[in-house]
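Student: Sequence and predicted structure, then a few things I'm wondering about:
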Amino acid sequence: MRHSLIRKSEALDPTPIYAVNEASVDSVVGQLGLAAGNWVSRHGYKGEPGRTLVVPAAEGSQVAVLYGTDEVGLSSTFALGSLVTALPSGDYVFETPLPDIELGLLGFALSSYRFNRYRKSGGDLPRLVVPDDVDLERLYTVLDGVELARDLINTPANDLGPEELAAAITKLFEEHGGKGEVIVGEDLLERGFPMVHAVGRASANAPRLADFTWGDEKAPKVTLVGKGVIFDTGGLDIKPASAMTLMKKDMGGAANVLGLASMIMAAKLPVRLRVIVPCVENAISGNAFRPGDVLPSRKGLTVEIGNTDAEGRLVLADALALADEETPDLLIDMATLTGAARVALGPDLPPFYTEDDELAEEVAILSEASADPLWRLPLWQPYMKYLDSKIADINHINTSGVGFAGSITAALFLSRFVENTTAWVHFDIYGWTPIDKPGKPSGGEAQGIRCLFDLISEKYSS
């Protein structure tokens, strides 16, 4: 994606683009000459928002591009993304200024993403010249993080198992001078991660937990925890086939955490970063964990299993308990956790949960500013009783018989494993774009991490 944005010095005879609207189109076309005017008239072009037209320019065989905006600017935040498919390959430069140009360029680059691991590329895409006053290196940092997250989610489980996911984490941190360890198989029991082991033990691919750090140990501690369930059959509470189709994306929380970690390390933010990812496959075999089992946890709480298809919160609970032991300054977890979140808010608007009102306000403000939509939902304590168990400290699903508030009760369950850290925020993401739109090609998606990169940058860079 970064290759879709270039400086003017790199451009090869760039084609000019003129932003027009219904009020300005006639004036702009008049400057381009009679041939352009005839072409615009023949195509009935009026500068409608988002509509593109290639026209002959004044000099010989040259062409120009008209791009429709509304009266105040771009028709939508990532509207420039539509140019990726509207224009032939080549270099282009805007000759008229645009508002929110950085978000516009970001939308163009995000639309240039292609996952070509298993098929040939569709050919070269257009490139857009970046104005001199735009921080291109920061844009590259963001784009690289988004691309990493999308690539990981789009990779199927036969090529991205627990071992490969842990290897991707190891590689990322080694590239930036970080360090850590991967705890594998039976060692999880000895090291105090019984629920990670229980969820992943039925797979031929051994469960593991990756724990890596980077940065100055004296700097503010920022810890990221990601759900790394590389495929979710549902376990013994097996999913129907239709519900398994997208389960390669169940490690979307881990993928997004790694994308965010990539941004933080590439930008060399002044924090001590820690990333914890349980990497498991929720499979079925004779030793799979069962509904009704009672599992110990790292926290010491006993957990009754209400449904093996709610495995993500179990592995996150052990990981969050580990993270909470050192009381980081900021603790973030991300997970493709519940279908209930999608029922409530749809695929494009992930909910987040925190008891820290100041942190929630910061997330909300930066979410809007970065066009990275997020919506706060409450950790509604009266619903905690829905997690009551008659034989264990807690059940991990709603046992009340009232089948509501699935995302909230999942967040409440996780909250029982974070007691020291006050600045904790949980994101229940979808990690997938079902329908192509500007800035968001269909497939694996990064959600919330551009906002969080801005948050961490602003919070700690000063």
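Tutor: Yes, it's here.
Student: Going by C-alpha atoms from here, please, whenever you check contacts or count neighbours.
Tutor: OK.
Student: those strands in the stretch 301-450 of the chain, which residues are they?
Tutor: 303-304, 330-335, 351-353, 375-376, 394-395, 424-428, 432-433, 443-444 (DSSP state E, counting those that start in this stretch).
Student: The ones you listed: which one's closest to residue 148?
Tutor: Residue 148 lies closest to strand 443-444 among the strands of the stretch 301-450 of the chain, at 10.1 Å (CA to CA).
Student: and the strands of the stretch 301-450 of the chain as TSV, adding mean neighbour count?
Tutor: Converted to TSV, the strands of the stretch 301-450 of the chain look like this (neighbours: other CA atoms under 10 Å):
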stretch	mean neighbour count
strand 303-304	24
strand 330-335	24
strand 351-353	24
strand 375-376	16
strand 394-395	22
strand 424-428	23
strand 432-433	20
strand 443-444	24
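Student: Comparison target below:
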Amino acid sequence: MTDFQVSLSTDAAAQQWGDKAPLSMHENGAVIHIGDASDVSATIGQAARTIDTLNIKRVALTGNWDFEQQWAFAMSYTRARDAGQITWADNDDKSRLEQHYQAMRFTRKLVNDTPEDLSPENLATRAADWIKDLGGDKVSVDMIVGEDLQKAGWTGIYNVGRGSERPPVMLEVDYNPTGNPDAQVDAVLVGKGITFDSGGYSIKSSEGMLDMKCDMGGAATVTGALGLGIMQGLQKRVKLLLCCAENLISGHAYKLGDVLTYKNGETVEIVNTDAEGRLVLADGLIRAEETGAPLIIDAATLTGAAMVAMGKDYHAVFSMDDDARDKMLASAKAENERFWPLPLEPFHKSRCPSSFASTANSTSQKGGGAGGASNAAGFLSRFVNPQGKGWVHLDLAAAYHGSASAQMPVGATAKGIRSIARMLADF
């Protein structure tokens, strides 16, 4: 089968293709016209979606393409199911593109897989196996499963996941290229791994539950980022912590009014079982702080409030450490990914008050009320050092599209893996 050839041109399309048409066809393929485009990546993405909707299964990028142009095509052309194949343009970017594409495809597949196929243990195992495949003997793995979580004191993951027949898991992957078991841990990545979120007894509507297989998008994103970093030659010791559970209803599920006691002494009243992501991340952040790492990044599809604020174009960035926040934003800018800061102040710790515990896990208002994304970040700040030094929280509003758009296919995006990988290298 001959590949469908796609090239770029700064010339306008012939008039028969329409006024300022971004795409024209010829006998062997298509030309994307970027000459008048105010956003070249968006124009390429829209053209790639058009080509994919024609069910063209093999494309070859020909002529002059730079890295970002090829990446924009790949992000938009690569659909969730039965994706086509891409042959990269003949330039020096091929190896780098293959590394990025492998990480993107891995991340997207994890998120797009059905919740039946992706149990908490399956998520943890697949993430660990992929990192081990990339890092070899530089990687060690530890998994705490089911009732052992309660015995170890990881109360958030245990309680959120105990309503399911499939047990919750805390995964710890240690990538240590130094070969020294006593080496400083340079960074910790913490990912929310809720493989399906029914909302628990604070049950979601059917419509609200439909896309909740994506609620482990944070776990997939930080795994994809670490894998990309390893492929790029990362020489820092990094730990990956995935907090994996299914949030389901049963006679053994956690309930509204329960009070959880965490390892750091914080007590949390459950006022909304659908605010479960922050409960599992709290365990991950406590463990991350135990390592003494100067950089902790957590990532989660945490709040609808972040999506209201950011749409599906940006990931929200929170930090009480100005330097860490600025470096995260600089990493995103360097990688042409859209991140944007939202406010987090010490007073946000107290925005979920409780009469029965040191804090509640949310408020009684739907979605956490006004400032819900910042309030969730404030809750998490209770589980890192008091100043939040070196901690960055990412609320991944752009991780998943429930329906296709003119520029992006339906499903997971893998946006963020590039920025986090760069942050690991540069921090």
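Tutor: Happy to help now that I have it. These figures come from a predicted structure and were not determined experimentally.
Student: TM-score for the pair, please.
Tutor: With the length set by TM-score structural alignment, normalised by the length of the second structure, the two chains reach a TM-score of 0.88; 413 aligned residues with a CA RMSD of 2.7 Å.
Student: Between the strands of the stretch 301-450 of the first structure, which one is closest to residue 186 of the first structure.
Tutor: strand 303-304 (19.9 Å).
Student: what does that closest one contact?
Tutor: 292-297, 389, 391-396 (CA atoms under 8 Å, 6 or more residues apart in numbering).
Student: can you give me the helices for the second structure?
Tutor: All helices of the second structure, identified by DSSP state H, fall at 40-53, 67-77, 94-112, 120-135, 147-152, 155-161, 206-209, 217-231, 277-290, 304-310, 322-334, 372-380, 417-426.
Student: between these, which one is nearest to residue 346 of the second structure?
Tutor: Nearest of the helices of the second structure (CA to CA): helix 372-380, 7.2 Å.
Student: What residues in the first structure pair up with the closest one?
Tutor: Per TM-score structural alignment, the counterpart of helix 372-380 of the second structure in the first structure is residues 406-414.
Student: sorry, back to before: and the contacts of strand 303-304 of the first structure, which are buried?
Tutor: Listed as buried from these are 294, 295, 296, 297, 389, 392, 393, 394, 395, 396; burial here means 16 or more other CA atoms under 10 Å.
Student: and residue 87 of the second structure, how many residues sit next to it?
Tutor: 14 (other CA atoms under 10 Å).
Student: so what corresponds to it in the first structure?
Tutor: Match for residue 87 of the second structure (TM-score structural alignment): residue 127.
Student: for residue 243 of the second structure, same thing?
Tutor: Residue 243 of the second structure maps onto residue 278 in the first structure, by TM-score structural alignment.
Student: Excluding sequence neighbours, find me the nearest residue to that match.
Tutor: residue 209 (4.3 Å; CA to CA, 6 or more residues apart in numbering).
Student: and the one you found, how many neighbours?
Tutor: Look at residue 209 of the first structure: counted by other CA under 10 Å, it has 27 neighbours.
Student: Thought residue 277 was touching it, still the case?
Tutor: Yes: contact criterion CA atoms under 8 Å: residue 209 of the first structure and residue 277 qualify, at 5.7 Å.
Student: between the two, what contacts are shared?
Tutor: residue 166.
Student: Contact partners for the residue nearest to residue 278 of the first structure?
Tutor: Taking CA under 8 Å, 6+ apart as the test, what residue 209 of the first structure contacts is 166, 182, 183, 184, 188, 196, 276, 277, 278, 279.
Student: Return the member of those nearest to residue 84 of the first structure.
Tutor: Nearest member of these to residue 84 of the first structure, counting by CA to CA, is residue 166, at 33.9 Å.
Student: separation between the equivalent of that closest one over in the second structure and residue 173 of the second structure?
Tutor: Aligned by TM-score structural alignment, residue 166 of the first structure pairs with residue 124 of the second structure. Separation of residue 124 of the second structure from residue 173 of the second structure (CA to CA, to the nearest Å): 10 Å.
Student: Of the two, which one has the most company?
Tutor: In this view residue 124 of the second structure and residue 173 are compared by other CA under 10 Å, and residue 124 has more residues nearby, 27 against 24.
Student: what sits against the closest residue to residue 364 of the second structure other than its chain neighbours?
Tutor: Nearest non-adjacent residue to residue 364 of the second structure, counting by CA to CA, 6+ apart: residue 271, 6.7 Å away. By CA under 8 Å, 6+ apart, residue 271 of the second structure lies in contact with 256, 257, 360, 361, 362, 363, 364.
Student: Would you mind finding the match for residue 233 of the first structure in the second structure?
Tutor: Checking TM-score structural alignment: residue 233 of the first structure goes with residue 198.
Student: Output the helices of the second structure in CSV, with distance to residue 411 of the second structure appended to each entry.
Tutor: CSV is the format used below for the helices of the second structure (distance: least, CA to CA, whole Å):
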stretch, distance to residue 411 of the second structure
helix 40-53, 14
helix 67-77, 11
helix 94-112, 6
helix 120-135, 17
helix 147-152, 31
helix 155-161, 24
helix 206-209, 14
helix 217-231, 11
helix 277-290, 20
helix 304-310, 15
helix 322-334, 22
helix 372-380, 22
helix 417-426, 16
